[in-house]
Every structure is written in structure tokens, then in C-alpha cells.
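# here is the input, now give the coordinates:
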Amino acid sequence: MERAETTMTAGTERPPAPPRAGAPAALALVHELFRAQCRRTPDAVAVEHGERHLTYDRLDIASDRLARRLRKLGARPEQRIAVFLDRSPEAIVTILAVLKSGAAYVPIDPGYPAARIRLLAEEGDCRVVVTTTALLGRIDVPSLTPVLLDAPTADDDREGGPGGDAEPSNLAYVIFTSGSTGRPKGVAVPHAGLVQLALDQIPRWKAGPGARILQFASLSFDASFTEIAVALLSGATLCLAARDDLMPGAELQDTLRRLRITAVKTPPAVLTVTEADGLPDLEVVINGGGACRPAIVERWSAGRTMLNAYGTTECSVCSTITAPLTLGSRITLGEPLRGTTLHVLDGGRRVDAGEVGELYIGGAGVARGYWRQPSLTADRFVPDPYGPPGGRLYRTGDLARYTADGGFEYVGRIDDQVKVRGFRIEPGEVEAALLTAPSVREAVVTTRPHPAGGEDQLVAHVVRDRGATDPLELRSFLADRLPGHLIPSVFLTLDRMPVTAHGKVDRAALAGPVHEPPPAQPPPHGKPAGRLDGRELVTEVWRELLAVEEIGPHDDFFHLGGDSLQAAVCVARLREHLGIPVPLRTLLRGPTVAELGDELERLRRTTNAAADRHPG
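Take a look at the predicted model:
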């Protein structure tokens, strides 16, 4: 095979799009495509959240109204507006309104700790924040002018468009990802690649009138933009759900069934713990945010379209996608989206098929760079010697090989970046936060396989400075500074950090199981396993799942290192053991051994009483 074949492109032409008045088709933007869809399906339901419905026409009017408010406050191209809202119809209205105003949005999750919220608002250099009265107190940044959605102004009902004048090269959003220096990186994404993304993905998601797309990703992650754009640019319905209803496992399965979802995209960790059967409406399942394994394909591909997508925030969400996968399919990164180019290079040299190199991405989807970090931008966004003059490539840091059958295969990373439960994590950011704790002198963060199987855990290895390095205290310390997905599941205290002969931290010496699985314990008080009371049963399940020996009645599942995925596994095991329905919210609302155990006893008594009243 010729070396030139190690570069692959799906074409560089811009996809067709309805034009703006007096402008060529190439200049259409996402919100303009949305407005064109509104003219085609004005009365169709665009957004659904419980009993609330917004038609395309009402969504268009509401977002126009808010866009005019933002324009009065100075919203213009290149300005950033913070969006501080939970998943809700108001959040969708706001994102559209910001784009219509010409400005760019910066999503900030209200669930983040106060320090993180303040940091992102300041790093984004936002002047305005769109939020609600109830949430305003959580974003304490004096320089921000609040726009309260539950306090509209008197003249917001005037007709007419918002008058935004953004161009494809202008910013559409700035989304922050984990940063290796301890400072989060804001990725500045212009409009140009987002239209390409949406028009490529719509047919793959089988989106259109009658389709129902689940808005699964948090608004603070770029995957949410794909869900929104695929639905609203095709005439489909974007379906929102409460956070508890999106928890992996039985809750998510029930939500998919109840909302009659036709297409969903989730990380592999979610697909692993969620059952695929009993979902007659589900036509398309897309694995994104982590490696797709054969077991996932086997579970989810029967009777539906199963795809594997790959991309980075720096390249407008998604760069490659596979053809439909079936049992036995070779799982690769797939082929590039339209207008995207991929290169496998070694020191700038194209490598042969089968040879490993770093994956570079080019095309319209490449972001402008990292917000206010020019040196980092220059290092990762480099001139494209293979494309048109002025083009750039993004160095992904992923190792890959070009396969003879026309795909790309992921091999690993050239740095320490990891993905845990679908989240991209720079261990350096977590280490930097740990080093601000008074009791920590050194800190190294790694990943290791969970002793009970499943997804990797994030593990913190710390050397104490003075005082104790209690895991619960360190977890609480980080919880005040970092979002939940950056907090390690396990904290290990070392007397000293292992080093190589060259004096660098020996990460290989830190590898291996964090804990040996605890030895089987005889049931307390001599009871057979089937007769354990609620608290005893919870303790035994947690011991195995969390690999923690000492568990007391008031220990909290999440403080012991549990996460949402492990919560789903925990509840599934309790259901299996007891033979009765155990809602996930039982654990979420009562996360200690005592609370959960006592609630299990209540559920068991209620179920037995009902069976006695209705035998057979």
C-alpha cells in the first residue's frame, strides 16, 4: 500500500445548507438551519420534558425573545455568555438565543462546586450569565450581569428577529475540559464545523419528524450539542429527563422505554450496565466517549443500528464513526465524517498501514484553539502540510494505526490522559488540586482496573506532609474544588513515592490492583446468606463492589468511592438477592448503610405483606 493512503478524507466540500437571505449556502449557521426547520414543522414538538412541550414555533419565538434581551446587553460576535442552567427546556431556549444573538455560550453546570463555577466563569471572561432566581446564589461572580429567565422584561414580546450577525468563523461555544497543568482548558469552537457535524450525523441517527432523541449528556460536555442539533435541525423531538432518570442501569432503561426514545448516544460504561431488551422504539445506539467492546456490540446491536463514534472537544465533538456494527465486527474508530481528514504520523512522517503513529485531525471541525492559552494552542494545533493553505491539524495525543480495510484503530495514548466513565481526565489537574491540601506533600493520580471488574477506577497516591491523609477528608477537600468525575475513587497513602533510576515517579510501580478482593466473610451471627438483614446485606455487597473492608452503619456509599455506575450495579445486586424491586433512588436518597439497609427491610416487609394478601 502506498504511504499516501495513510491519510484519509471523506471530502472537503462544505455540506449543503439553507442560505441566509442574500448570502451563499456556505454561510448558513446552526440557528439558521433551525429556523428553516421551524418553517417546515412549526407545530411539531421540538422539546419535551415531562408534561411540558415546546413546539418548533414556540421554541423559535422564545429564543428570539431572549436573544433580543441579550443584544440589548451588548451580545455580539466573539462575546461569551455563561449558561448556568440544569437540563430543561429553558436551557435549550437559552443556547439557541445566545447563538441567535451572535455571541458564544459557555455552559457551567450548577452542580459543580462553588470554586469551580467561579473559575469557569472567570476563565471564560463572561460578562453576562443566563440563569434563574433559584440558581443565582450559586454563581457568585460580581462581574457578571444576570439575565433571569423567571423575570422577563416588559418589552420582550415584540416581533422580529434578534439581529445577530455571526459568521462561520465566529465562536459558537467555549467548553472546558480537564487540563494537565491543573487549570481547565477552554476549547474555543467556531460555527463552521458544527453545521458539518449536524448534517453528517442526522441521517446516521435516523433523525427526522417522528424521531425522539434523548438529551443524555450534561450541557457542560460537547456531546450535548450533537444531541440538540441532530434533533432540532431534523424535525425530531429532543427528550429531556431528570438526572435520576438518566442513571445507568434500570432507571435509564425505563426512561428509554417510557419516552419511546429512537436514538441515544452514551459512553460504554453506561451501555455495560444497562439492559438492551424491552426497548421496541430504540433504533440507533451510538457508543461514544470510550472504547467499544465486543460485549457491548453483542448486547445492543441485535435488531437495531449500533455505531461507534470517536472525537475530541477540540474537533467539534465527533470526527469518525463506524458503519453499523454486528456481533463479530472488527471494532475500529471508523471513517472520517464529511469534510474531516485524518492522518497517522510519526514525527511528521506519514506511516504505513498497520504502523502506529499519532492521530492528527484536520478539516472544518478543528477548533480555533484553547481559550486564552496561546502556547498550548500552538503546541496542539499545528499547520496542515497536506491540506489547503492556512489549514491546521489537531494533535490528538492518541496513538492509532491505519487499517488496510479503510478504518482507523485506536492503540493508546502518548501522555497520561485517561478516560473514566466517558469523561476525559488529565491526572495532572487532580494532582494539582491534591497538592493544595495541607496534609499532602506529593500526589500522583493513575487508573487501575476495579477489583470487582468493570470500568477503571481513578486512584490517588499521596505522600503525607503533616497530619493525617484520611481518604474521606481528602475526598471532601476535592469535592469543594473539582467536579465529581475528577475525584478519585480510591486514596492510597504512601511513605514515599517510588522513583526510577532517573529520579522520575515510577508509575509502573504504582500499577496493579489497588486491593485484593476481600476474602469471603462468614455471614454475621451465623445467619445463612439468604437471611441477612438489610444492613448486613448492604455491607456485604459494598465490601465486594467497593473493595473496602471496614464499613460502618453510617458510612456513605459515595464517600467510600462509589459512583453512579457502581450505584447501578449495587442496586442490581440487591434486587437479585432480595427478589424484589429496589429503585435506584433508594440508594441516592439514603446512601448510608443504615439508611439503605432499613429501607430494604421496609421494602421486603411491604412486598411480603402484599404477597400474603394476594397469594398465587
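
# CA only for contacts and neighbour counts going forward, please
Fine.

# can you map out the helices along the stretch 201-350 of the chain?
Counting by DSSP state H, counting those that start in this stretch, the segments of the stretch 201-350 of the chain that form helices are 223-232, 250-258, 268-273, 294-300.

# just name the most buried of those helices.
When you average the neighbours per residue for each of those (mean count of other CA atoms under 10 Å), helix 223-232 leads with a mean of 24.

# so which elements touch that helix?
For helix 223-232, the elements it packs on are helix 30-40, helix 192-204, strand 212-214, strand 237-240, judged by 3 or more CA pairs under 8 Å, 6 or more residues apart in numbering; DSSP states H and E.

# for Y112, which of the ones you listed is the nearest?
Nearest to Y112 among the helices and strands packed on helix 223-232 is strand 237-240; the distance by CA to CA comes to 20.1 Å.

# need the strands for the stretch 351-500 of the chain, in chain order.
Here the stretch 351-500 of the chain has its strands, by DSSP state E, counting those that start in this stretch, at 356-363, 369-370, 381-383, 392-402, 408-413, 418-420, 423-425, 440-449, 456-464, 490-494.

# need the ones you listed in JSON lines with mean neighbour count, can you?
As requested, those are exported to JSON lines (neighbours: other CA atoms under 10 Å):
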{"stretch": "strand 356-363", "mean neighbour count": "25"}
{"stretch": "strand 369-370", "mean neighbour count": "24"}
{"stretch": "strand 381-383", "mean neighbour count": "18"}
{"stretch": "strand 392-402", "mean neighbour count": "22"}
{"stretch": "strand 408-413", "mean neighbour count": "18"}
{"stretch": "strand 418-420", "mean neighbour count": "18"}
{"stretch": "strand 423-425", "mean neighbour count": "18"}
{"stretch": "strand 440-449", "mean neighbour count": "20"}
{"stretch": "strand 456-464", "mean neighbour count": "22"}
{"stretch": "strand 490-494", "mean neighbour count": "18"}
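
# next up, for comparison:
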Amino acid sequence: MLSRDLPIVDRIDLVVREHPDADALATPERTLTYREFGKYVEEFALELERRTAPGEFVGIEADRRAGSIVAMIGALRAGRPFVFLDPRDSEASNSAKAGLLGVRLLARCLPGQQDPDLVPARWATAAGHSPAGLDEVRSELAYAIHTSGSTGEPKCVLVRAAALVPVVHDHVERLEVGPGCRTLQFARLTFDGCVTEILWTLTSGACLVVVDESLLTPGPVLGGTLERFGITHVKTTPFALTATEPGPGTALRHVLNGGGACRPSVVRRWSAVAAFHNAYGTTETTICNLLSDPLDPGSCASEVPLGERVGDCGLRVDGEGGRGELVVTGNSVAVGYLAEDGVRPFGDEYRTGDVVEEREDGLHFVERVDRQVKVRGYRVDPGEVENAVCGLTGVLDAVVVAEAHDGGDAAADALVCYFRGGVSPRALREHLESTLDPYKVPSVLTRVEEFPHTPNGKVDRDALRADRRAGAGGGSGGDPVLELVHGLTGIDDVTLDDNFFDVGGDSASAVVLVTRLKELGWVDVGVRDVLRADTLRDLSERLPERSV
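Below you'll find the model as predicted:
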């Protein structure tokens, strides 16, 4: 067994010596053996050492080609920290990233080219540029990675090389990676998740499979890619795992969920064909902090634990009763953010902004601190409600947000749940009313076929709200009162025999209902009429009588 402290490049060198004829890197065009891969890496590292100074950042064009992987490992071997730059990003974005880090040279490769060329970066910075504090940490660094910017401007994170070693070691052991295994390189190279995929593979003698992004589209395309290339190990997103069905010819042995909350339906689906793991980490804490052992669907019927520690990190929950913000401590914490005014160090700990809860089977994700909402005078964690929604068999995924009852731009006065799955909104409401405190039960339950996503893979909540607003008032048999109630509660099988408050109506939505009834001509209608109506039939029958 390899020492847990053996550096990454030494691990790869050992594999090259012990398994020279094994497949190291496969693309649709060509497969490189470890002997060939090692030769390309060595040549690139020597060129990098000749043309750059120790600790100088090198840019790597983030193309899905063998040369990008060669450049990454070559940079690690040469002791030159790297940053992936996506040619699809704007010139201004790449110029800012390269300029901040002092990038002069860009590693790029042409189609079919295995060994990358070092060319002057189009965004090369002026000689001698170095933000305050960067020179002091250059020798420690492996790479810089930029956050997605989903909560503001993207930030540049500096990650130490030494912190990668135990993280990769733990992945190799827990995922049983070795010769004969094949990992699909799924994450974009500008996302830090790619680093563990690449390194757990190449440090263990397995084969890294790199394909065009068009072959990674969640659904039948991704399912076909997994089978066609004989993939045994894959780490991908909740969206991809919910949209993709494992095929009958799968060779999968280990599947990992990463980048978002894992749902019980995903565990049930994928654990039927492979050992299924949940993973958790942040860009600021060396990729991954928690990785579960293979999960048992029976033990994850309602919620999914985050897993056990990986790498050299400590964990602390700041809050009462085992519930609060997760704080990561120890060597896994990255150096800090790099800004124009210099390095902003994290120190010995990083506050993740994630609310978690300690239970008998480990930590469970609850919600982002900045996503907590206040509705009806109560503070609610949407993630807690989402977990309860997904605990009902038949629900695939859920998103809970605070919105206006009618989906408009008024102040948020309702908890709205969008969900995917075969259950009815009425059955879901009954489940939630027996599971959650009354103030946590969403007022509106809206079933959708698919969740829209932003370019960086996050659920597009604005698009969900726009779709609900556009579809308000449809699907209840033409009765105007039923149409209104359907739009306000999401119950698609609402009938005239239902009571407004039994199907999700509340004081806030009653006011909206009254406003809509006035627009239909019942000018003197009031909330008291809604309160006194035993069923919606009472309102429906009075509407034509009282209209002017």
C-alpha cells in the first residue's frame, strides 16, 4: 500500500514504471499507454521549466483533449501552478484571470495533438506583476480555480499541492480504483471537481476517458457514453443523475454524486447497478471534504448523509443542538482568495455557508445560510422542506423558494415548491402535512417535467417562476374559481367539493383570491366570503350571482 504522504507526481511516476503498457488516457481518436503518457508529460515539464520561473503560473486551455491533461500533470511535475482558461469565456474574463495570476504562457493543443504547445497568452500580463502576498506562497501552490460566481463575482482560490495528496489517496482507496478501471472525465476543466477525477485515475493505474462535451449531455446521451466506453467510475451532478437511466450494458462499479444535494430517488436508481456514494466539498477547501461509503437505499429513504471525512480536514458545526453552519479546519483549507490588492488568506478555517445537522449516521445538508427565507413571519430553511418533499416515494427532486402567490413581482408571501415525479400535488400535500410543522408546508405545489438550468449547472429559479406565472390559471375544467385556486395552490385536481384551505389556501392567498374574484366582477367580495365557504362550490355558484 502506498504511503498517504507520497506526492502526486511520484505516484504517477510509479504507475508509469509498474504499468507502462496499461491504458492511461483514452479519447475517441486515440488511446495513450502510461509509457506514452509519461513521455509526453516529461517533455512538456522540461519545456515548462526552460521557459518559466519556479512558481510562475501557466495557463492551460480548457479543451477536452489529451493535451490538456498532459499539461496539467506536466505543470505539477515542473512545480508550476496552473489555471485552466476556457476559450468559450469572454476575452475580458480570461484577460482578468490571467492578468491577476501573471500568466505569460498558455498550453494549448490542436485536434489530434497529444503534447501541448506553450504559446504566449493573448492576455499576457506585464512582467513583474504580482499581487501582495502571492510570491510568499507560490512554491506551495498546485493551481488556481475560480468560483462559479453564483453568489456574486467569481473569486480566484489558491490551492496547495500538499493538500491534494491525502484527498486523492482516500478516493483511490474508497473507490477501489486501479488497473482495469475506467473513469469518465465529466466535470469541466474550469470546475475543481475535474482534479479528483483526473488524479484518482492517473495515480492508480486506471484509464481516464476524455470525450467531447456533446457526449456528456444528461439523459440517453450520457447513458450511452457510459456503456460505449465501458466506464467503471463516474462522478457527476444531481441533475445528470436524475436525468440519466443506467443502461443494461453498464460496466459501472462506483458512482458519485457531487455538486449538490443528493436525493433518495437517485440513491435507489444508481445503487441498483453500482456502489453509490455521496460527496461534499467546496472550492475553498481542496475539492472534497466528505465522501460516503456505498449507500444503502433502505437507510436513505428520507434523506442522504454527506459521508465520512477525506483528506486532512477537521469539521465543526457552529450552532445549537448539532445544527448550524459547517466550518472546515486543517490542512484542507485553501490558501485564500487572490484579488488585485493581494492574497486574502483564509487562515486555519473556512466557514462554508452551509447549514448541516449532525445525526446518528453522520452529517446531513440542510440549506445554504443565505437561502434561508422568512414567510408568514417564520424563518424557514428551504433545503429542509426539499428533503421532506423528496422523502415521498415517487418524487425525484424538488426546489423550494419564497415567491409571491401569483408568481408576480410583489413581495414574497408564499413558500412555493417545484417538484419532479409521478405523485400528485394533493398526495404530496398530505405527506408534508404529516411530516412538517404547519408553517413549513408550502402554499403552492407545482409539478414540472424538468428543471431549467443555468450555464453553470444550477437550477434556474427565475425561469421556474416565469413558467409558473405564464401557466397560472390553467387545467381545472374551465370553472373560473377552480382555475384561480389551481394557480394559487398548484393542486391540479382541485374540485368544487374541496375547501380552499384544505388544498393549501392560507390568509395571504385568500387575499389574492379575493382580488382575482373582484377582477371577474364580484366587486364586493371579501376575505370573509372565502372563510365562510365550506367548499369552492359556494364561491363558484355565488360568482355569477354577484358579478356586475
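
# between the helices of the stretch 201-350 of structure 1, which one is closest to V430 of structure 1.
Go through these one by one with CA to CA and the one that ends up closest to V430 of structure 1 is helix 268-273, at 21.3 Å.

# which residue numbers in structure 2 does the closest one align to?
Using TM-score structural alignment, helix 268-273 of structure 1 lines up with residues 238-243 of structure 2.

# that stretch vs structure 1, average distance?
Once superposed with structure 1, the aligned residues differ from stretch 238-243 of structure 2 by a mean of 0.5 Å; criterion: mean CA distance after the TM-score superposition for structure 1.

# of all the strands of the stretch 351-500 of structure 1, which one is nearest P483 of structure 1?
Sorting these by CA to CA, the top spot, which is the nearest, belongs to strand 423-425 at 11.0 Å.

# next one: G178 of structure 2 from S204 of structure 2, what distance?
Between G178 of structure 2 and S204 of structure 2 the distance, using CA to CA, to the nearest Å, works out to 5 Å.

# between those two, which one's more packed in?
S204 (24 against 17; other CA atoms under 10 Å).

# show me what the longest helix anywhere in structure 2 is in contact with.
Ranked by residue count under DSSP state H, the longest helix found in structure 2 is helix 34-51. By CA atoms under 8 Å, 6 or more residues apart in numbering, the surrounding residues in contact with helix 34-51 of structure 2 are 13, 15-17, 19-25, 70-71, 73-75, 77-78, 80, 114-116, 118.

# in structure 1, what residues pair with it?
The alignment of helix 34-51 of structure 2 onto structure 1 (TM-score structural alignment) spans residues 56-73.

# dump the helices of the stretch 201-350 of structure 1 to JSON lines, plus distance to P280 of structure 1.
Listed next are the helices of the stretch 201-350 of structure 1 as JSON lines, based on distance: least, CA to CA, whole Å:
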{"stretch": "helix 223-232", "distance to P280 of structure 1": "20"}
{"stretch": "helix 250-258", "distance to P280 of structure 1": "8"}
{"stretch": "helix 268-273", "distance to P280 of structure 1": "17"}
{"stretch": "helix 294-300", "distance to P280 of structure 1": "12"}
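
# grab the most central residue of structure 2 for me.
Per CA atoms, centre = their mean, the C-alpha nearest to the average position across structure 2 is that of G259, at 2.6 Å.

# dump the strands of the stretch 351-500 of structure 1 into JSON lines; add distance to R87 of structure 1 as well.
Rendered in JSON lines, the data for the strands of the stretch 351-500 of structure 1 read as follows (distance: least, CA to CA, whole Å):
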{"stretch": "strand 356-363", "distance to R87 of structure 1": "31"}
{"stretch": "strand 369-370", "distance to R87 of structure 1": "26"}
{"stretch": "strand 381-383", "distance to R87 of structure 1": "32"}
{"stretch": "strand 392-402", "distance to R87 of structure 1": "30"}
{"stretch": "strand 408-413", "distance to R87 of structure 1": "32"}
{"stretch": "strand 418-420", "distance to R87 of structure 1": "23"}
{"stretch": "strand 423-425", "distance to R87 of structure 1": "18"}
{"stretch": "strand 440-449", "distance to R87 of structure 1": "30"}
{"stretch": "strand 456-464", "distance to R87 of structure 1": "27"}
{"stretch": "strand 490-494", "distance to R87 of structure 1": "30"}
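
# and the alignment partner in structure 1 of R351 of structure 2, how far from T305 of structure 1?
Residue correspondence to structure 1 (TM-score structural alignment): R351 of structure 2 is matched to R395. As for R395 of structure 1, its distance to T305 of structure 1 is 31 Å (criterion: CA to CA).

# quick revisit: hey, what's in contact with both of G178 and S204 of structure 2?
Counting by CA under 8 Å, 6+ apart, the residues touching both G178 of structure 2 and S204 are V172.
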